[in-house]
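Visitor: Curious how this folds, go ahead:
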Amino acid sequence: MSTLLKNALIIDAESPYHNQKKDILIIDGVIEKIADSIETKENYNIIELENLHVSCGWFDSSVSFGEPGFEERETIENGLQVAAKSGFTGVAVNGNTNPVVDSKSDIEYLKNKANFSATKLYPIGALTQKSEGKELAELYDMQQSGAVAFGDYNLPVENDNLLKIALLYAQNFDGLVLSFPKNNSIAGEGIANEGINSTKLGLKGIPALAEHIQIARDLFLLEYTGGKLHIPTISTAKSVELIKEAKKKGLQVTCSVTAHHLALTDDELHGFDSNFKTNPPLRTTEDTKALIKAVKNRVIDIITSDHNPIDIENKKVEFSEAKDGVIGLESLFGAVNSVLNLDDYITCITTKPKQIFGIENYSIKEGKKADITLFNPDTTYTFTSKNILSTSKNSPFINKNLKGIVYGVIANNQIILK
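Guide: Presented below is the predicted three-dimensional model:
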């Protein structure tokens, strides 16, 4: 298959063609030629799109699909199609399924389900058996089968010694440990950020302190044990400061932030719309500003959708009863591109997360495998339910004005366009 991209502006700091408009010829999944103009031939599949930009394929470090066990929320097949049409050539998939992904056979099941998709699936194995926080899961065996990291999705490791042992043990095979930043004793039964809005609305609050205490504990343990620790989906200004200081000490700690924590605040809660019920909760404007600054300063390493489909029976209910979680693959680019510049976004969705999760990044160069995202960063539009490709519809960005559209991907010798 021969594909010719016409007049594509290349956004790839590692490419000699960075910020240059070029034609790109791809033959059998490999970039054959990059030039100002390439002559078209009859057998070429020509792709010429308005204001076409291309970058290395995007990678999302935290995605949940329902399969196995919750297929009504999202199957792996549909989820990977959604990811491809949203610009992602790779996704790290959490193990919050039924059964929980905590063994070698579970990892192999996920990988086999994704064998022929354009978007590659990278499993995250559970850190503890059944994600119950009592005994470590089969970390080494899971890594040998393809797990890229280990964490109990949206569940904190409450046992201090267990996290200590995990950090020590994972060093034997250079494993990456994830620790969700929430202290349940402090958070209690809270369902929204503790502050002015939760008080006005009569919602039980989750203090930011619940996140800070957990992160501080994790960093003390990391300093003691060594190893690699990733703290997913931080949400407060103080969390940024704690991680910034740890990095200055030389600790191998990384962190991510969600698109909705960069673009939305707890002011959204006034309609009691459960699509805004997230974990961690939406925070204040001051927190959002600090998170955006931390992305620009590279304190925050990764931007993620934290895509978590929830079926209507568990989401379209009273706010206090609804399950936490939002979908975000389709809206991630438009939301983040509205608050960040393009280079910062691309860094935090390509090179940095791939480096942290041990995944190869294919730069846009001649002779390299074609693993490319196609997009237009300048188009503005209102995101509606018609833009949702996921089976579940729990998006917090419905009726929000977003900036930037994704055309699709070229990956695994396939072309997936919307």
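Visitor: When you work out contacts or count neighbours from here on, use the C-alpha atoms and nothing else.
Guide: Noted.
Visitor: Excluding chain neighbours, give the residue nearest to residue 142 in space.
Guide: Leaving aside its chain neighbours, residue 142 sits nearest to residue 104 (4.6 Å; criterion: C-alpha to C-alpha, 6 or more residues apart in numbering).
Visitor: Secondary structure element holding residue 313?
Guide: Here residue 313, judged by DSSP states H and E, is contained in helix 312-315.
Visitor: Tell me where the stretch 301-418 of the chain has strands.
Guide: 302-304, 372-383, 400-411, 414-417 (DSSP state E, counting those that start in this stretch).
Visitor: How far off centre is the helix holding residue 313?
Guide: Distance of helix 312-315 from its chain centroid, counting by C-alpha atoms, centre = their mean, to the nearest Å, is 23 Å.
Visitor: Identify the residues contacting that helix?
Guide: 274-275, 321-323, 392-394 (C-alpha atoms under 8 Å, 6 or more residues apart in numbering).
Visitor: Specify which member of those is nearest to residue 260.
Guide: Set against residue 260, the nearest of the contacts of helix 312-315 by C-alpha to C-alpha is residue 275 (11.0 Å).
Visitor: In a helix, the closest one, correct?
Guide: Yes: assessed with DSSP: H, G, I helix; E, B strand; the rest coil, residue 275 lies in a helix.
Visitor: gap between it and residue 204?
Guide: 17 Å (C-alpha to C-alpha, to the nearest Å).
Visitor: Pick out whichever of the two has more residues nearby.
Guide: Neighbour comparison, residue 275 and residue 204: the larger count goes to residue 275, with 24 against 18 (by other C-alpha atoms under 10 Å).
Visitor: That one against residue 328, yeah?
Guide: No: the criterion here is C-alpha atoms under 8 Å, and residue 275 misses it with residue 328 at 11.1 Å.
Visitor: any common contacting residues for the two?
Guide: By C-alpha under 8 Å, 6+ apart, the residues touching both residue 275 and residue 328 are residue 395.
Visitor: which one is the spatially most central residue of the chain nearest to, not counting chain neighbours?
Guide: For the chain, residue 304 is the residue whose C-alpha lies nearest the centre (C-alpha atoms, centre = their mean; 2.7 Å). With C-alpha to C-alpha, 6+ apart as the criterion, residue 304 has its nearest non-adjacent residue at 4.8 Å, and that residue is residue 258.
Visitor: Would you do the same for the sequence below? I want to compare the two.
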Amino acid sequence: MNALIKSATVVDSKSDFHNETVDILIEKGRIAKISKRISNPNNYREIKLDNLHVSQGWFDSSVSFGEPGFEERETIENGLKTASKSGFTSVALNANSYPVIDSYADITFVKSKASNHATTLLPIGALTKESKGIDLAELYDMSNAGAVAFYDYQKPIGNPNLAKIALQYASNFDGLICSFPQETKITGAGVVNEHINSTKLGLKGNPNLAEELQVARDLFLLEYTEGKLHIPTISTAKSVELIREAKAKKLDVSCSVAIHNLIFTDDVLSDFETNYKVLPPLRTKQDCEALIEGLKDGTIDMVTTDHNPIDIEDKKVEFDFAKYGTIGLESAFGALQTLFTTKKVIALLTQGKSRFGIEENPINVGEIVDLTLFNPNTSYTFSNSSITSKSKNSAFIGQNLKGLVYGIISNNKIVIK
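Guide: Below is the predicted model:
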């Protein structure tokens, strides 16, 4: 794959050309030359776009596509196309399909379905068989097949001894254990944040305590086992504090926050819009502020879209009965840019790679091409026409966002929308 990118501003702190506007020559999938002006005698494809910026390819640590089993929600092919057009060159796929991805064969299957795409799919294997929380799945076999972590998506590990054994066992092959932060016996039938709004709306509450108890328990287990733990999608101020303390102890823990938990509070629930029914639930302004501060000081390691397509039949129902989840790939960049500088947004979208074993490719001569192309200054209102996903359950519809993604160049492919 050969191409010439013209007049692109580099946003990559690990590049020799950070903050410079340059031409980038690509030959055979690698960066051959970077200079202020490069001619094109070989008539390569030229990429010229308004206010073009480039960064290392973005990574999302939590996406769901449905296939196999829930193709009506999303297929792997269309999900990867959506990720590409949204600027992501790699995504970690959750195991919440039917059947659950819990074996060597399952990991091999989804990887084969994802081959020959611009965006790389990194499968996450289920932690327990069929994600039922009873017996550990084939962790080592799945690791050998290419699983980058182990996680029963949005299902907490109820048995602390099982969590302990998982952390101990996976440490033998540097496996990353993910534990969803929720104590279900505290949550009960709660569907929204337990606060004044849950009382006003007559909806059962899911208290901060349910998350924080689980986070505290898992951090105690981590300290005991000396394992490797990732806590996905935290949502409360106290969770940030607990993880900050754990990192001060040098525990091997990382965590993420879903972008919608940074943007929205439970105040948006007044119309019972089920696209705002997410797990963990939308919390308070104070929680949002603590999460943002956690990202700024490095306590929270990465953001995720927690992209979860849900078909209309499971969303256009009473709030209590609607499934949890919002899509988020298409809105990720524009939403983050309403909170942070472009430089910080790019850092948030790339810094989770190493935790999931993804090699970074700085924008330097000789490096493999793994680029996201974007315009950070375009403002627009997010609408159904902005959505590439098969499912349209976005919490961001009607939101004013900032920043346009042009596409990616990765895996010897160019995707420009």
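Visitor: Mind checking the TM-score on these two?
Guide: In this superposition the chains share a TM-score of 0.99, using TM-score structural alignment, normalised by the length of the second structure; 417 aligned residues with a C-alpha RMSD of 0.7 Å.
Visitor: I'd like the strands of the stretch 301-418 of the first structure laid out as CSV, including distance to residue 92 of the first structure.
Guide: Converted to CSV, the strands of the stretch 301-418 of the first structure look like this (distance: least, C-alpha to C-alpha, whole Å):
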stretch, distance to residue 92 of the first structure
strand 302-304, 10
strand 372-383, 17
strand 400-411, 16
strand 414-417, 19
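Visitor: Which among those strands is found nearest to residue 269 of the first structure?
Guide: Short answer: strand 400-411, nearest of the strands of the stretch 301-418 of the first structure by C-alpha to C-alpha, at 14.6 Å.
Visitor: Tell me the most packed of the contacts of helix 312-315 of the first structure, by neighbour count.
Guide: Using other C-alpha under 10 Å as the neighbour test, the contacts of helix 312-315 of the first structure are led by residue 394, with 27 neighbours.
Visitor: Checking my notes, residue 23 of the first structure in a strand, right?
Guide: Yes: assigned with three-state DSSP, residue 23 of the first structure falls within a strand.
Visitor: Would you quantify the distance from it to residue 412 of the first structure?
Guide: Counting by C-alpha to C-alpha, the gap from residue 23 of the first structure to residue 412 of the first structure is 20 Å.
Visitor: repeat for residue 289 of the first structure
Guide: Counting by C-alpha to C-alpha - residue 289 of the first structure and residue 412 of the first structure are separated by 38 Å.
Visitor: can you check residue 118 of the first structure too?
Guide: 5 Å.
Visitor: got it, and residue 170 of the first structure?
Guide: Distance, residue 170 of the first structure to residue 412 of the first structure, using C-alpha to C-alpha: 31 Å.
Visitor: Residue 291 of the first structure too?
Guide: Relative to residue 412 of the first structure, residue 291 of the first structure is positioned 34 Å away (C-alpha to C-alpha).
Visitor: Between the two, tell me which one has more neighbours.
Guide: Neighbour comparison, residue 291 of the first structure and residue 412: the larger count goes to residue 291, with 27 against 19 (by other C-alpha under 10 Å).
Visitor: Spell out which helix or strand contains that one, please.
Guide: Applying DSSP H and E, one finds residue 291 of the first structure within helix 285-296.
Visitor: hmm, who's touching that helix?
Guide: In contact with helix 285-296 of the first structure (C-alpha under 8 Å, 6+ apart) are residues 235-237, 240, 257, 261-265, 300-302, 339-340, 344, 348.
Visitor: Same check on stretch 170-179 of the second structure?
Guide: Everything outside stretch 170-179 of the second structure that qualifies as a contact, by C-alpha under 8 Å, 6+ apart, is 127, 139-140, 143, 148-152, 156-157, 166-167, 218, 227-232, 356.
Visitor: at 6 Å what do you get?
Guide: Applying C-alpha atoms under 6 Å, 6 or more residues apart in numbering, the contact partners of stretch 170-179 of the second structure are 149-151, 227-231.
Visitor: cool, stretch 18-32 of the first structure as well?
Guide: Residues outside stretch 18-32 of the first structure that contact it (C-alpha under 6 Å, 6+ apart): 1-12, 33-37, 366-370, 413.
Visitor: That one corresponds to what range in the second structure?
Guide: Aligned by TM-score structural alignment, stretch 18-32 of the first structure falls on residues 18-32 of the second structure.
Visitor: If you count neighbours, what's buried in the matching stretch?
Guide: Of the residues in stretch 18-32 of the second structure, 18-27, 29-32 count as buried by neighbour count, 16 or more other C-alpha atoms under 10 Å.
Visitor: try stretch 66-86 of the second structure
Guide: 66-68, 70-71, 73-76, 79-86.
Visitor: Over to stretch 252-264 of the first structure?
Guide: For stretch 252-264 of the first structure, by 16+ other C-alpha under 10 Å, it's 253-264.
Visitor: what's the answer for stretch 237-253 of the second structure, then?
Guide: 237-240, 242-244, 246, 251-253.
Visitor: again with stretch 332-344 of the second structure
Guide: Quick answer for stretch 332-344 of the second structure (16+ other C-alpha under 10 Å): 332-338, 342.
Visitor: I'd assumed residue 215 of the first structure was in a strand, is it?
Guide: No: counting by three-state DSSP, residue 215 of the first structure is located in no strand; its state is helix.
Visitor: Tell me, how many residues neighbour the corresponding residue of the second structure for it?
Guide: Mapped onto the second structure by TM-score structural alignment, residue 215 of the first structure lines up with residue 215. By the criterion of other C-alpha under 10 Å, residue 215 of the second structure has 24 neighbours.
Visitor: how about residue 215 of the second structure, what does it touch?
Guide: residue 181.
Visitor: distance of residue 197 of the second structure from residue 282 of the second structure?
Guide: For residue 197 of the second structure, the distance to residue 282 of the second structure equals 11 Å [C-alpha to C-alpha].
Visitor: Looking at the two, which one has more neighbours?
Guide: Ranked by neighbour count (other C-alpha under 10 Å), residue 197 of the second structure and residue 282 place residue 282 first, with 26 against 18.
Visitor: ok, the more buried one touching residue 265?
Guide: Yes: here residue 282 of the second structure reaches residue 265: they are 5.2 Å apart, a contact under C-alpha atoms under 6 Å.
Visitor: Could I get the full set of helices for the stretch 251-400 of the first structure?
Guide: Using DSSP state H, counting those that start in this stretch, the helices of the stretch 251-400 of the first structure run over residues 259-263, 285-296, 312-315, 332-336, 342-349, 351-356.
Visitor: The first one vs the second structure, mean deviation?
Guide: For helix 259-263 of the first structure, the mean distance to aligned residues of the second structure following superposition is 0.8 Å (mean C-alpha distance after the TM-score superposition for the first structure).
Visitor: Residue 399 of the first structure: neighbour count?
Guide: Using other C-alpha under 10 Å, residue 399 of the first structure has 12 neighbouring residues.
Visitor: Having no further points to raise, I will conclude here.
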